[in-house]
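Undergrad: next input, structure requested:
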Amino acid sequence: MILLNAAESRELDRISQEKYGIPSYLLMTRAGEAVADALVERFPEAATDALVVAGMGNNGGDGFVAARRLIQDGFAVRAVLLGRAADLKGDAARAYAEFRASGGKAIEALGESSLEAALSKRPSALIDAIFGTGLNAEVKDKPRRAIEILNSFAVPAIAVDIASGVNSDTGAVMGAAIRASLTVTFGFAKFGHVSYPGAGQSGELRIVDIGFAARAIEEIAPRGRFLERDDVRHLIRARPVNSHKGMYGHPLVIAGGRGKSGAVLLASRAALRTGAGLVTVAVPESIQP
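TA: Below is the predicted model of the structure:
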């Protein structure tokens, strides 16, 4: 599985748009609608009263697209914007306008007191669209309080691209992070999805194709990979049915010391699990029992 860092994610966006003519708002629309569809598919009973919490950037724009899609599909949606709608720019502003045109309303949380009021009612599910993959500073003040309140709801949480508060490049939790049940990411997975502690905040990971240019990823040529079963299956040779342990190697594990018997168990079991036919362990007499 290909892994992208934040810089490569930005380049994928830029090249797809500037060189291959894919409209940025088309990408945002596909992303947000994929999030809404994932919520309805994965948690159908919880989608009846969804809460979308949006930041001021494009991640928030994805959230408003998701909210608009849910409204059009007949679901009740509440939205909270962590800022002023008048300050939204570009695609995020357009997504907000279309959300409003579909009948949606958003509460502008301008301070912690208004945030507390806006998030006073527990939803059946939530969409986290606060921060995207560009986060590189500690989460503080109003966004941090929003994350704390959302986590306290203990309802299915769908993260847009990455759980807010997780560093996309390292998986570090930047002060506080959403505990997502499902993360819907776009194009390719990010390092933060599979690196702990961020991986523990991501929940189930769903990678969605939203139409990035195929040639763009070839130009970026990312080196990051996460090895999965299918990636290494071809390296494992088939074994005859009538084979025996003597045909598959006999390693000797010399390990351990007083208080260190765990090293022996880990190393010898690993040798067996990775295919050795017979394993012999040599240990000090003091730990043999």
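Undergrad: C-alpha from now on. contacts and neighbour counts both.
TA: Will do.
Undergrad: what is the longest helix seen in the chain packed up against?
TA: The helix spanning the most residues in the chain, taking DSSP state H as the definition, is helix 24-42. Judged by 3 or more C-alpha pairs under 8 Å, 6 or more residues apart in numbering; DSSP states H and E, helix 24-42 is in contact with helix 58-72, helix 90-101, strand 157-160, strand 182-186.
Undergrad: of the ones you listed, which stretch is the most buried?
TA: strand 157-160 (a mean of 30; mean count of other C-alpha atoms under 10 Å).
Undergrad: so what secondary structure elements neighbour that one?
TA: helix 24-42, helix 58-72, strand 125-129, strand 182-186.
Undergrad: residues in contact with that strand: which ones?
TA: 32, 35, 39, 59, 62-63, 125-129, 132, 178-185, 202 (C-alpha atoms under 8 Å, 6 or more residues apart in numbering).
Undergrad: same list, the helices and strands packed on helix 24-42, but as CSV with distance to residue 81 please.
TA: Shown next, in CSV, are the helices and strands packed on helix 24-42 (distance: least, C-alpha to C-alpha, whole Å):
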stretch, distance to residue 81
helix 58-72, 8
helix 90-101, 10
strand 157-160, 15
strand 182-186, 20
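Undergrad: among the ones you listed, which is nearest residue 119?
TA: Among those, the nearest to residue 119 by C-alpha to C-alpha is strand 157-160 (14.5 Å).
Undergrad: would you list the helices and strands packed on strand 157-160 in JSON lines and tack on distance to residue 154?
TA: Formatted as JSON lines, the helices and strands packed on strand 157-160 follow (distance: least, C-alpha to C-alpha, whole Å):
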{"stretch": "helix 24-42", "distance to residue 154": "15"}
{"stretch": "helix 58-72", "distance to residue 154": "20"}
{"stretch": "strand 125-129", "distance to residue 154": "9"}
{"stretch": "strand 182-186", "distance to residue 154": "13"}
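Undergrad: before we move on, the earlier item: helix or strand right after the longest helix of the chain?
TA: The C-terminal neighbour of helix 24-42 among helices and strands, as given by DSSP states H and E, is strand 49-54.
Undergrad: on that earlier part again, quick one: closest of the helices and strands packed on strand 157-160 to residue 192.
TA: Of all these, strand 182-186 sits nearest to residue 192, with 11.3 Å by C-alpha to C-alpha.
Undergrad: where exactly do the helices run in this protein?
TA: Assigned by DSSP H, the helices in the chain fall at 6-18, 24-42, 58-72, 90-101, 112-118, 141-153, 191-194, 198-202, 214-220, 229-232, 261-273.
Undergrad: I'd like those as a markdown table, with distance to residue 51 appended.
TA: Listed next are those as a markdown table, based on distance: least, C-alpha to C-alpha, whole Å:
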| stretch | distance to residue 51 |
| --- | --- |
| helix 6-18 | 27 |
| helix 24-42 | 11 |
| helix 58-72 | 8 |
| helix 90-101 | 14 |
| helix 112-118 | 10 |
| helix 141-153 | 10 |
| helix 191-194 | 23 |
| helix 198-202 | 18 |
| helix 214-220 | 34 |
| helix 229-232 | 36 |
| helix 261-273 | 46 |
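Undergrad: before we compare anything, build this one as well:
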Amino acid sequence: MTETSLPSSAFRARQVREGEKQAAQKLGWPMYQLMENAGLAVFECLQYCHSTAKHVLVCCGGGNNGGDGYVVARLARERGLTVTLWQLGEASRLQGEAALARDAWLACGGKIDTPKAHIDAAVDVIVDAILGTGLSGAVRDNAAALIKALNATAKPVISVDIPSGLCADTGQILGETVKAWQTVTFICMKRGLLTGQAALYRGELIFAGLGVAEVLEQLQPASTRVIQQDDIAAMLPPRSRTAHKGSYGRVLCLGGDQGMGGAIRLASEACARAGAGLTAAVTHTDNVLAIVAARPEIMAQSWQLGLDRANQQLSSRIDWADVVVLGPGLGQRAWGKALYASHSVVRQDQSLVLDADGLNLLAQAPDYKENRILTPHPGEAARLLNLTVAEVEADRFAAAEQIQQRYGGVVVLKGAGTVVYDGRQHYVCLAGNPGMATGGMGDVLAGLIGGLLAQGLTLSQAGRAGVWIHSRAADLAAESGERGLLAGDLFAYIRQLINLR
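TA: Just a heads-up that it's a prediction; the model follows:
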């Protein structure tokens, strides 16, 4: 099972450890059966992904993760492969199911060696069973040395359950961390594999339920949901044959100071492409002609600082809108600050998407509102929380929670493994690619979310649907290459995805 067909639920490591015992007890299985099943799943991955391998190095730690490694080693030896097994620490100190797996390895003629400084050139594949999901502190020196040696070789590595050194709950690296080619994770998805630094270390993510996944999900509430295509399609039913432009909402996009007109143009077009009935933009005078010439469907008008008539027109346009998108190209000069202040008249029955410098200005004068979606990248999140970017990235789930608790609404914390938090549930998006690291991508997302809100989606639904459609569109646009991908390249694919059936 690959990343395209992963479970829709993800859990904290503690939940999995508790739940697997409950599930095994409910099924009447001994815990050792789960270890056997786990080892078999890794061995099957080894056979499928590295079918020509003849010599396997299995690196085991001191817990149950190491026990899984012993099972892999035994199965490989029984199939005629050459197996070298390295034990970090004393093999005699293994307990419980791990000790049973060790004894079964020895009983089949296997040997236990201590880690060496260099890996034999004859080794074809390495199995990482060093550190499991229980890791919470920094990787110790002896494990770090072994992990460093594994990463120094060009040989493929399969990680058992989670790459050693990666936090199962947050995706933070806790020192030296294995860079796996494949990670076979068991029973339930660990949420730390889905965000943070995980994408750099997990390789291809393969899920094995071991026969107890469904039972565990009945016993433990999921802490995180993976955003799925079917969920998005259900939010976007076919349109009525008698629909008209007034049926699908009116969106006002505010932003685009002098020299930053591209941002508000991208946001406005994304809103229209999302299916909003009517889209208007209020922007700097310099930007109006360019927007109307390129996309005449957008009702663009200028706003000049200090003019009473302009303020009256702005107030009227805000009152006209069902949804307001504020921030793309806003800037933090006098013009942007004054336009930002105008959102104070947004009514409770209007939804607000706050992005870019709208978030930076919010950080300077915090307030709490329930009727909005905040879309920070890690830098903006750090300013909202008065933290460093590193502190935000160390636990993206916690950061999203803290922003929501402090500022209200729904939070979309962008990045690899974007996190959406609506005050009750975390959602993670696995779509997207590094080609999205370019100007304008966030503007497109903000406008897309605004367009979805206008069509009647809730804040939570619009956040999830916007993130998934945006990221999936980028994946489709990047099929000819990630480098050189532009934000505007997403529009054709957004239209395709917004019409999912």
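Undergrad: follow-up on the earlier one: what range in structure 2 does the longest helix of structure 1 sit on?
TA: Matched against structure 2 by TM-score structural alignment, helix 24-42 of structure 1 falls on residues 31-49.
Undergrad: mean deviation of that stretch from structure 1?
TA: Comparison of stretch 31-49 of structure 2 with structure 1 after fitting gives an average deviation of 0.6 Å (mean C-alpha distance after the TM-score superposition for structure 1).
Undergrad: can you list contacts of that stretch?
TA: Outside stretch 31-49 of structure 2, the residues within contact range by C-alpha under 8 Å, 6+ apart are 21, 24, 53, 64, 67-72, 75-76, 97, 100, 158, 160, 184, 186, 208, 210.
Undergrad: tell me where the stretch 351-500 of structure 2 has strands.
TA: For the stretch 351-500 of structure 2, the strands defined by DSSP state E, counting those that start in this stretch cover 351-354, 372-374, 410-413, 419-421, 426-428.
Undergrad: and those as CSV, adding distance to residue 232 of structure 2 and mean neighbour count?
TA: Formatted as CSV, the strands of the stretch 351-500 of structure 2 follow (distance: least, C-alpha to C-alpha, whole Å; neighbours: other C-alpha atoms under 10 Å):
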stretch, distance to residue 232 of structure 2, mean neighbour count
strand 351-354, 19, 26
strand 372-374, 18, 27
strand 410-413, 16, 28
strand 419-421, 14, 29
strand 426-428, 13, 25
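Undergrad: how about the ones you listed in a markdown table, adding distance to residue 283 of structure 2?
TA: Below are these laid out as a markdown table (distance: least, C-alpha to C-alpha, whole Å):
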| stretch | distance to residue 283 of structure 2 |
| --- | --- |
| strand 351-354 | 16 |
| strand 372-374 | 21 |
| strand 410-413 | 25 |
| strand 419-421 | 29 |
| strand 426-428 | 33 |
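Undergrad: wait, which of these is closest to residue 230 of structure 2?
TA: Smallest distance to residue 230 of structure 2 across these (C-alpha to C-alpha): 14.5 Å, for strand 426-428.
Undergrad: what lies in contact with that closest one?
TA: With C-alpha under 8 Å, 6+ apart as the test, strand 426-428 of structure 2 has contacts from 194-195, 223-227, 397, 417-421, 464.
Undergrad: what's the matching range in structure 1 for it?
TA: Counting by TM-score structural alignment, strand 426-428 of structure 2 pairs with no residue of structure 1.
Undergrad: mind listing what residue 174 of structure 2 touches?
TA: Here residue 174 of structure 2 is in contact with 136, 137, 138, 139, 165, 166, 167 (C-alpha under 8 Å, 6+ apart).
Undergrad: before we move on, back to that, buried set for the longest helix of structure 1?
TA: For helix 24-42 of structure 1, the neighbour count (16 or more other C-alpha atoms under 10 Å) marks 24-25, 27-40 as buried.
Undergrad: equivalent analysis for stretch 209-228 of structure 2, please.
TA: The neighbour-count check on stretch 209-228 of structure 2 (16+ other C-alpha under 10 Å) flags 209-210, 212-213, 215-217, 220, 222-228 as buried.
Undergrad: which residues touch residue 177 of structure 2?
TA: Taking C-alpha under 8 Å, 6+ apart, one finds 144, 147, 148, 163, 164, 165, 166, 201 in contact with residue 177 of structure 2.
Undergrad: on that earlier part again, quick one: which of the buried residues of stretch 209-228 of structure 2 is nearest residue 392 of structure 2?
TA: Checking those against residue 392 of structure 2 by C-alpha to C-alpha gives residue 224 as the nearest, at 17.9 Å.
Undergrad: I'd like the distance between the closest one and residue 235 of structure 2.
TA: Taking C-alpha to C-alpha, to the nearest Å as the measure, residue 224 of structure 2 falls 19 Å from residue 235 of structure 2.
Undergrad: next: residue 82 of structure 2.
TA: 52 Å.
Undergrad: with residue 31 of structure 2 instead?
TA: Distance, residue 31 of structure 2 to residue 235 of structure 2, by C-alpha to C-alpha: 41 Å.
Undergrad: just give the number of residues close to residue 286 of structure 1.
TA: Using other C-alpha atoms under 10 Å, the number of residues around residue 286 of structure 1 comes to 11.
Undergrad: nearest spatial neighbour of residue 131 of structure 1, skipping sequence neighbours?
TA: Leaving aside its chain neighbours, residue 131 of structure 1 sits nearest to residue 164 (4.8 Å; criterion: C-alpha to C-alpha, 6 or more residues apart in numbering).
Undergrad: what about the one you found, how many residues nearby?
TA: If you count neighbours by other C-alpha under 10 Å, residue 164 of structure 1 ends up with 32.
Undergrad: and it, what is it in contact with?
TA: Per C-alpha under 8 Å, 6+ apart, neighbours of residue 164 of structure 1: 128, 129, 130, 131, 132, 147, 177, 178.
Undergrad: quick one: contacts for the closest residue to the third one other than its chain neighbours?
TA: If I follow you right, that is residue 130 of structure 1. Nearest in space to residue 130 of structure 1, with sequence neighbours left out and distances taken as C-alpha to C-alpha, 6+ apart, is residue 55 at 4.0 Å. Listed by C-alpha under 8 Å, 6+ apart, the contact partners of residue 55 of structure 1 are 81, 82, 83, 129, 130, 131.
Undergrad: same check for those, but in structure 2.
TA: Contacts conserved in structure 2 for the contacts of residue 55 of structure 1, using both residues aligned by TM-score structural alignment, their matches' C-alpha atoms under 8 Å: 81, 82, 83, 129, 130, 131.
Undergrad: structure 2: which residue goes with the third one?
TA: It refers to residue 83 of structure 1. Taking TM-score structural alignment, the alignment pairs residue 83 of structure 1 with residue 89 from structure 2.
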